[in-house]
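Student: Here is a sequence together with a model predicted from it:
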Amino acid sequence: MENIKLIDGKFIENNTDFVNLIAALKHGFLSKDIIVPLRHHHDFPNPKTNSDSTMLLMPSWNPNKNAGVKIVTVSPKNGQYNLPSINGAYIYLDATTGVLKAILNAKSLTVKRTAAASALASSFLSNKDASSLLMIGTGALSTNLIKAHASVRPISDVYVWGRSLKKAQAVCDQLNNEKFKSTPIETIEEKISEVSIISCATLSKTPLVFGKYLRPGQHIDLVGAYKKDMREADNETISKASIFVDTFQGGLKESGDIVIPIKEGVINASDIKADLFHLCSQAHYGREHSNDITVFKSVGHALEDLIAANYYYNTYTNA
């Protein structure tokens, strides 16, 4: 037990190279060896906040190499306690012996791998000359999504919207040293029709991205709305777009952005073009025409966690 590595959020924050992490994820999605059961998703009542909390258990393993499980809780009302809504740990194991090798900060791991997965999708789905991005949401994911997208596309202008203009400004302030210009905006409508990429990472239960504002050639990255009754894009957005998901396994079952339009007959499950396994293996090439509107829906996948845990473990042990 004395050899267990404790990899905290500070280490993960200071040792992330999105180009390398995205490349590691791409290699992982190409692998045929990693086994990923459907994640456990359990909602439980939280009477003190009058809002359900969620426990997520995400196991995966690569036989003879490594294994792990992420244990995460999501408590949307944690703001009143001045605590983050997402908390948890990642348990990283030797797959042959079962020996515990490391415990990693799950929030930091999740933020980084989620941003990297969105950027990986963008490398297939956004136009190669995409130079502007609208970030909807001001949580921990926002700066990471911006940086990750900027690592695969020549982003020069970033606009940030949040329910608080002060929080949007704070996100921009954190990006002062980046090569792109960051500007807080008061309304989504100010820039949604102008930007190349729209990235949305919120806990909203009602749409924030409306199809009536979209123009040909845009790419929409939907990262929030992790439950069936939550959504970030309206039906018009979904009906206008070529739709892609991180995995069919989770994408068709877990998010309102996909589940609700299917239930309402706006789209069929067969309308979803491909997932990251297909994109990375070139079974589907992604964007077909420069004028297409593309949507990528991310719900998260335990493969991403295992690959990211291995990335940080190797970085830690080789430091």
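Tutor: Noted; the coordinates are in hand. Nothing here was measured: the structure is a model prediction, and the numbers come from that model.
Student: going forward, measure contacts and count neighbours with C-alpha atoms only.
Tutor: OK.
Student: Can you give me every residue that contacts His41?
Tutor: The neighbours of His41, taking CA atoms under 8 Å, 6 or more residues apart in numbering as the test, are 54-57.
Student: hang on, isn't Tyr226 packed against Val299?
Tutor: Yes - applying CA atoms under 8 Å as the test, Tyr226 and Val299 come out as touching, 6.0 Å apart.
Student: what do these two both touch?
Tutor: Counting by CA under 8 Å, 6+ apart, the shared contacts of Tyr226 and Val299 are 254-255.
Student: Name the helix or strand for the residue nearest the centre of the chain, please.
Tutor: In the chain, the residue lying closest to the centroid (CA atoms, centre = their mean) is Thr114, at 3.3 Å. Thr114 belongs to helix 106-125 when assigned by DSSP states H and E.
Student: Just after that helix, pick out the following helix or strand.
Tutor: Using DSSP H and E, the helix or strand that follows helix 106-125 towards the C-terminus is strand 132-136.
Student: C-terminal to that following strand, what's the next element?
Tutor: The helix or strand immediately downstream of strand 132-136 is helix 140-152, counting by DSSP H and E.
Student: Quick check: Val19 vs Pro154, distance?
Tutor: For Val19, the distance to Pro154 equals 13 Å [CA to CA, to the nearest Å].
Student: can you check Asp305 too?
Tutor: On the measure of CA to CA, Asp305 and Pro154 end up 27 Å apart.
Student: Return the distance of the spatially most distant residue from the centre of the chain relative to Tyr311.
Tutor: Distance from the C-alpha centroid of the chain, by CA atoms, centre = their mean, peaks at Glu2 (33.5 Å). According to CA to CA, Glu2 stands 22 Å off from Tyr311.
Student: on that earlier part again, now do the residue nearest to the centre of the chain against Gly28, distance only.
Tutor: Separation of Thr114 from Gly28 (CA to CA): 14 Å.
Student: residues touching Tyr81, list them.
Tutor: Neighbour list for Tyr81: empty [criterion: CA under 8 Å, 6+ apart].
Student: where along the chain do the strands fall?
Tutor: Ranges of strands in the chain, per DSSP state E, are 5-7, 40-44, 53-62, 66-74, 86-94, 100-105, 132-136, 157-161, 181-184, 197-200, 219-222, 242-245, 272-275, 294-297.
Student: how about the ones you listed, which one is nearest Tyr316?
Tutor: Ranking the strands of the chain by proximity to Tyr316 (CA to CA) places strand 5-7 first, at 7.6 Å.
Student: let's bring in a second model and compare:
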Amino acid sequence: MKEAKMAQDLVFIDGERVHRLLDYPACIAAMEAAMRALSAGATRQLPRTMIHMGEGRTFAQMTASLADDGMFGAKLISVFADPARPGQRSHRGVITLFEPAQGHPVAVVDAEAVTHIRTAAATAVATRALARADARVLLIMGTGGQAHTHLAALPLVHRFERILIWGRDPARAAAVVQQWQDRLPVAVAPDAQAAVAQADVICTVSGAAQPILLGQWVRPGTHVNLVGSSAPGPVEADTALVAAARYIADSKANALEAAAEFLVARAAGVVNDAHIVAEIGEVLLGQVPGRRDARDITLYKSLGHAVQDIAAAQLLLERVRAG
């Protein structure tokens, strides 16, 4: 009977339900709270572990607890190159959520859907904290799923007068614009360098293996979100940008192990570990200044971490239980 009740209480939340229940305003608020809690030491998480399974194929595990008496769990996810979309990768897996009273599993959640939404929500939090108040032009470099989630999230935290979409495949950039042109002031950017010269906020959300964003292109005062590369290897921006920027990570410990652009710059002797000036949670808590003046190039490195995933899963479970 007890086992039957546990099975009955275990909630399965598929991708369709995630997209229906995990709205961006609520997820943005949850990600801000999660990143504050991480930097305040209220949460616990282990470094991400990864098994490389051949070219373009990785299996990863991310575990965390929201507090000693809070929900805990793990994300198990595969990151495989998509043969139908060269340069693009798909994240597939599950988040398992446990309750803290007796340690029962209470939810299994589609990790792909959560990862797409919470990544863009976290970028929105960082952009609100680090971009100039007068930033008006947003550039998104990449045309996959994260381009769409960032288009949904970022306008919720900042008013952009123009949004440029650049992709290595112009046809894919045009397709993104076509999908969003009735809702946002979006346009195709034919040339990356020219688009960067106009941008106040830049998000790289590509599957690029080599830099698509060069430091010499970026104007003083720009805020950059590096999102697409989440493991050592692929780099979206060059060492010149890393060196020039005020570098802020979602998790400093994770960045020291897995932030590809930073690792390349460090290996070249251009920066050291101290170049990571803060976690975004420390900025949100007022412990470390983010943007110091209008000429700072601020850089937020998004790797994603388990505290974000567990916080998103907890929010979903609460909404399922509320009916």
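Tutor: Arrived safely. Note that this is a predicted model, so its numbers are computed, not measured.
Student: follow-up on the earlier one: could the contacts of His41 of the first structure go into TSV alongside distance to Leu83 of the first structure and neighbour count?
Tutor: Shown next, in TSV, are the contacts of His41 of the first structure (distance: CA to CA, whole Å; neighbours: other CA atoms under 10 Å):
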residue	distance to Leu83 of the first structure	neighbour count
Thr54	15	18
Met55	16	18
Leu56	18	17
Leu57	21	17
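Student: can I get these in CSV with distance to Ser132 of the first structure?
Tutor: Putting the contacts of His41 of the first structure into CSV (distance: CA to CA, whole Å) gives the following:
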residue, distance to Ser132 of the first structure
Thr54, 34
Met55, 35
Leu56, 34
Leu57, 36
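Student: nearest spatial neighbour of Ile28 of the second structure, skipping sequence neighbours?
Tutor: Nearest non-adjacent residue to Ile28 of the second structure, counting by CA to CA, 6 or more residues apart in numbering: Ala121, 4.6 Å away.
Student: Enumerate every residue touching the aligned partner of the one you found in the first structure.
Tutor: Matched by TM-score structural alignment, Ala121 of the second structure corresponds to Ala116 in the first structure. The contact partners of Ala116 of the first structure, by CA under 8 Å, 6+ apart, come to 18, 21-22, 25, 145, 148.
Student: quick one: what's aligned to Leu156 of the second structure in the first structure?
Tutor: Aligning on TM-score structural alignment places Leu156 of the second structure opposite Ser151 in the first structure.
Student: quick one: that match and Ser122 of the first structure, what's the gap?
Tutor: 10 Å.
Student: Look at these two and report which has more neighbours.
Tutor: With neighbours defined as other CA atoms under 10 Å, Ser151 of the first structure and Ser122 compare such that Ser122 has more, 26 against 18.
Student: What is the nearest of the contacts of Ala116 of the first structure to Arg163 of the first structure?
Tutor: Closest approach to Arg163 of the first structure among these (CA to CA): Leu145, at 17.9 Å.
Student: follow-up on the earlier one: which residue in the second structure lines up with the residue farthest from the centre of the first structure?
Tutor: Using TM-score structural alignment, the partner of Glu2 of the first structure in the second structure is Gln8.
Student: buried residues in stretch 34-45 of the second structure?
Tutor: Under the neighbour-count criterion of 16 or more other CA atoms under 10 Å, stretch 34-45 of the second structure has 34-39, 43-45 buried.
Student: Next, give me the two most distant ones among those residues.
Tutor: The most widely separated members of the buried residues of stretch 34-45 of the second structure, counting by CA to CA, are Arg36 and Gln45 (13.9 Å).
Student: roughly how far apart are the aligned partner of Ala173 of the second structure in the first structure and Ser85 of the first structure?
Tutor: Applying TM-score structural alignment, one finds that Ala173 of the second structure aligns to Ala168 in the first structure. According to CA to CA, Ala168 of the first structure and Ser85 of the first structure sit 18 Å apart.
Student: Looking at these two, which one has more neighbours?
Tutor: The neighbour count for Ala168 of the first structure versus Ser85, taken as other CA under 10 Å, is higher for Ala168 (25 against 17).
Student: from what I can see that one touches Val158, true?
Tutor: No - assessed by CA under 8 Å, Ala168 of the first structure is found out of contact with Val158, at 11.3 Å.
Student: can you map out the helices along the stretch 201-319 of the first structure?
Tutor: With DSSP state H, counting those that start in this stretch, the ranges of helices along the stretch 201-319 of the first structure come out as 235-240, 248-251, 256-263, 276-280, 302-317.
Student: Distance to Ala95 of the first structure added to those helices, as CSV?
Tutor: As requested, the helices of the stretch 201-319 of the first structure are arranged in CSV below (distance: least, CA to CA, whole Å):
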stretch, distance to Ala95 of the first structure
helix 235-240, 40
helix 248-251, 23
helix 256-263, 34
helix 276-280, 23
helix 302-317, 11
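Student: OK, contacts around the equivalent of Lys297 of the first structure over in the second structure?
Tutor: Alignment note (TM-score structural alignment): Lys297 of the first structure maps to Lys301 of the second structure. For Lys301 of the second structure, the contact set (CA under 8 Å, 6+ apart) comprises 225-227, 247-250, 255, 259.
Student: The match of Ala121 of the second structure and Ala308 of the first structure: what is the separation?
Tutor: Noted for Ala116 of the first structure: a distance of 10 Å to Ala308 of the first structure, by CA to CA.
Student: shared neighbours, those two?
Tutor: 21, 25.
Student: ok so, going back, mean shift between the helix holding Thr114 of the first structure and the second structure?
Tutor: Here the mean offset of helix 106-125 of the first structure against the second structure after fitting is 1.0 Å, by mean CA distance after the TM-score superposition for the first structure.
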